[in-house]
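Student: dropping a prediction and its sequence here:
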Amino acid sequence: MRKLVVSFMMAGLLAMGAGAAQAAESTSLNDVVSDLYGVPYKSSGTSTKGFDCSGFTRYVFDALGVDLPHNSAAQYEVGESVEKKDLQPGDLVFFNTNGRSISHVGIYIGNGTFVHSETGRGVVNTKLSDPYYWSKRYVGAKRINSPVLEAKAETPKKENAVQAASLPENQATNK
């Protein structure tokens, strides 16, 4: 009887694990990010009550099944370097905003745009080519191994799907 109960418990645990993996695979970057626009900036924030930059990227990647450290410089040590011209949605983009080192991170979403939690503005999207601030502080990008992001990169994309779906104005009009 004891072996039967243990067998059922193990089968249940395996089924739950498979369900979690399947849920992570069915979640897209856009699904996760689109619900976070407007979440306020909060120093050391890691939840939908408020994010700092690395808390935001960690939260998004956690929803995609990837564990990242909660520090932009530490996140820069993870993944594979990517040239700016080769960026794909889901790549982490890094900036030097303090004049000393990596101090800001966001997530590239396509069409020259990244989403991040910015001091004073919260979760927003911004052009990498912004000539006044971000383009001058860009340091590099990293690609994180994630089955969800890899599957999306292999499928044909609609040209403006991520950008159009992620604009705060579009989100506001859909409510």
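Tutor: Arrived safely, thanks for sending.
Student: make it CA atoms for all contacts and neighbour counts henceforth
Tutor: OK.
Student: what about the strands in this structure?
Tutor: 46-47, 50-51, 80-82, 92-95, 104-110, 113-118, 122-127, 138-143 (DSSP state E).
Student: and the last one, what does it pack against?
Tutor: Here strand 138-143 touches strand 80-82, strand 92-95, going by 3 or more C-alpha pairs under 8 Å, 6 or more residues apart in numbering; DSSP states H and E.
Student: so which of those comes closest to Gly50?
Tutor: For Gly50, the closest of the helices and strands packed on strand 138-143 is strand 92-95, at 19.6 Å, according to C-alpha to C-alpha.
Student: before we move on, the earlier item: just the helices and strands packed on strand 138-143: most buried one?
Tutor: For these, the largest average neighbour count (mean count of other C-alpha atoms under 10 Å) is found in strand 92-95, namely a mean of 25.
Student: now do that strand: everything it contacts.
Tutor: Under the criterion C-alpha atoms under 8 Å, 6 or more residues apart in numbering, residues 72, 76, 102-108, 114, 134, 137-144 lie in contact with strand 92-95.
Student: Val162 is nearest to which of the strands of the chain?
Tutor: Proximity to Val162 (C-alpha to C-alpha) singles out strand 104-110 among these, at 6.3 Å.
Student: also this one, for the comparison:
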Amino acid sequence: MTYKFLIISSILMFSGCASPPPESKVKPKPPAYTAQSSLDLKLQLMTEYKKWHGTPYKFGGNSFKGVDCSAFIQSVFLNSQQLLLPRTTAQQSKIGTRVKHTDLKIGDLIFFKTSKSARHVGIYLGNKQFMHASSSKGVIISRIDNPYWASVFWQYRRILI
């Protein structure tokens, strides 16, 4: 009797694990970025920028007392787009899709190789401008055609569709 109970229990237990999950009834979200919403996106990004503007740079920092570039980017996207990005520049540089400078859109990430091993990231705002946490000036807006930034440019990546 106990033997039959164990066999039946085992069969029920394993068949329950093998059943397919129920279909999700959650509708997919519309794209976070569309041509019609680029102005709204810029306003959302600028709202976040105004909160952080002037915050000093601190390697490893993630607060208004001091923030590094990747933590700043992570916070901006979390608060403006409800999108949690990876914490480090190395991780952020691998998400989304690579884009050409001729295809840049507001909200694209811009990456730089500032030394042999150091990387830097900012968010493109349009009109050749990007916001970032500068190691010398804190959270600021800079131009991508500035000779320094142009000389250390690495890649653009799109994470919002």
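Tutor: Sure, I can see it. Owing to the predicted nature of the structure, the values given are computational and were not obtained by experimental measurement.
Student: re earlier: can you select the buried ones among the contacts of strand 92-95 of structure 1 for me in ChimeraX?
Tutor: Listed next is the ChimeraX selection for buried residues among the contacts of strand 92-95 of structure 1, using 16 or more other C-alpha atoms under 10 Å:
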select :72,76,102,103,104,105,106,107,108,114,134,137,138,139,140,141,142,143,144
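Student: about what we covered before: tell me which of the helices and strands packed on strand 138-143 of structure 1 sits nearest to Thr173 of structure 1.
Tutor: Evaluated with C-alpha to C-alpha, those place strand 92-95 nearest to Thr173 of structure 1, the distance being 28.2 Å.
Student: can you state the mean residue-to-residue distance of the closest one versus structure 2?
Tutor: Compared with structure 2 after the fit, strand 92-95 of structure 1 shows a mean deviation of 0.3 Å (mean C-alpha distance after the TM-score superposition for structure 1).
Student: re the thing from before, as a markdown table, the strands of structure 1 with distance to Glu154 of structure 1 would be great.
Tutor: What follows is the strands of structure 1, written out as a markdown table (distance: least, C-alpha to C-alpha, whole Å):
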| stretch | distance to Glu154 of structure 1 |
| --- | --- |
| strand 46-47 | 30 |
| strand 50-51 | 30 |
| strand 80-82 | 17 |
| strand 92-95 | 18 |
| strand 104-110 | 15 |
| strand 113-118 | 20 |
| strand 122-127 | 24 |
| strand 138-143 | 14 |
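Student: which among the ones you listed is found nearest to Ala164 of structure 1?
Tutor: Across the strands of structure 1, closest to Ala164 of structure 1 is strand 104-110 (C-alpha to C-alpha), at 10.2 Å.
Student: what stretch of structure 2 does that closest one fall on?
Tutor: Here strand 104-110 of structure 1 aligns to structure 2 at residues 120-126, judged by TM-score structural alignment.
Student: stretch 43-52 of structure 1 too?
Tutor: Using TM-score structural alignment, the residues of structure 2 aligned to stretch 43-52 of structure 1 are 59-68.
Student: what's the match for Asn125 of structure 1 in structure 2?
Tutor: Counting by TM-score structural alignment, the partner of Asn125 of structure 1 is Ile141.
Student: ok, back up a step: now the helices and strands packed on strand 138-143 of structure 1 in CSV, with distance to Leu14 of structure 1?
Tutor: Below are these laid out as CSV (distance: least, C-alpha to C-alpha, whole Å):
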stretch, distance to Leu14 of structure 1
strand 80-82, 31
strand 92-95, 32
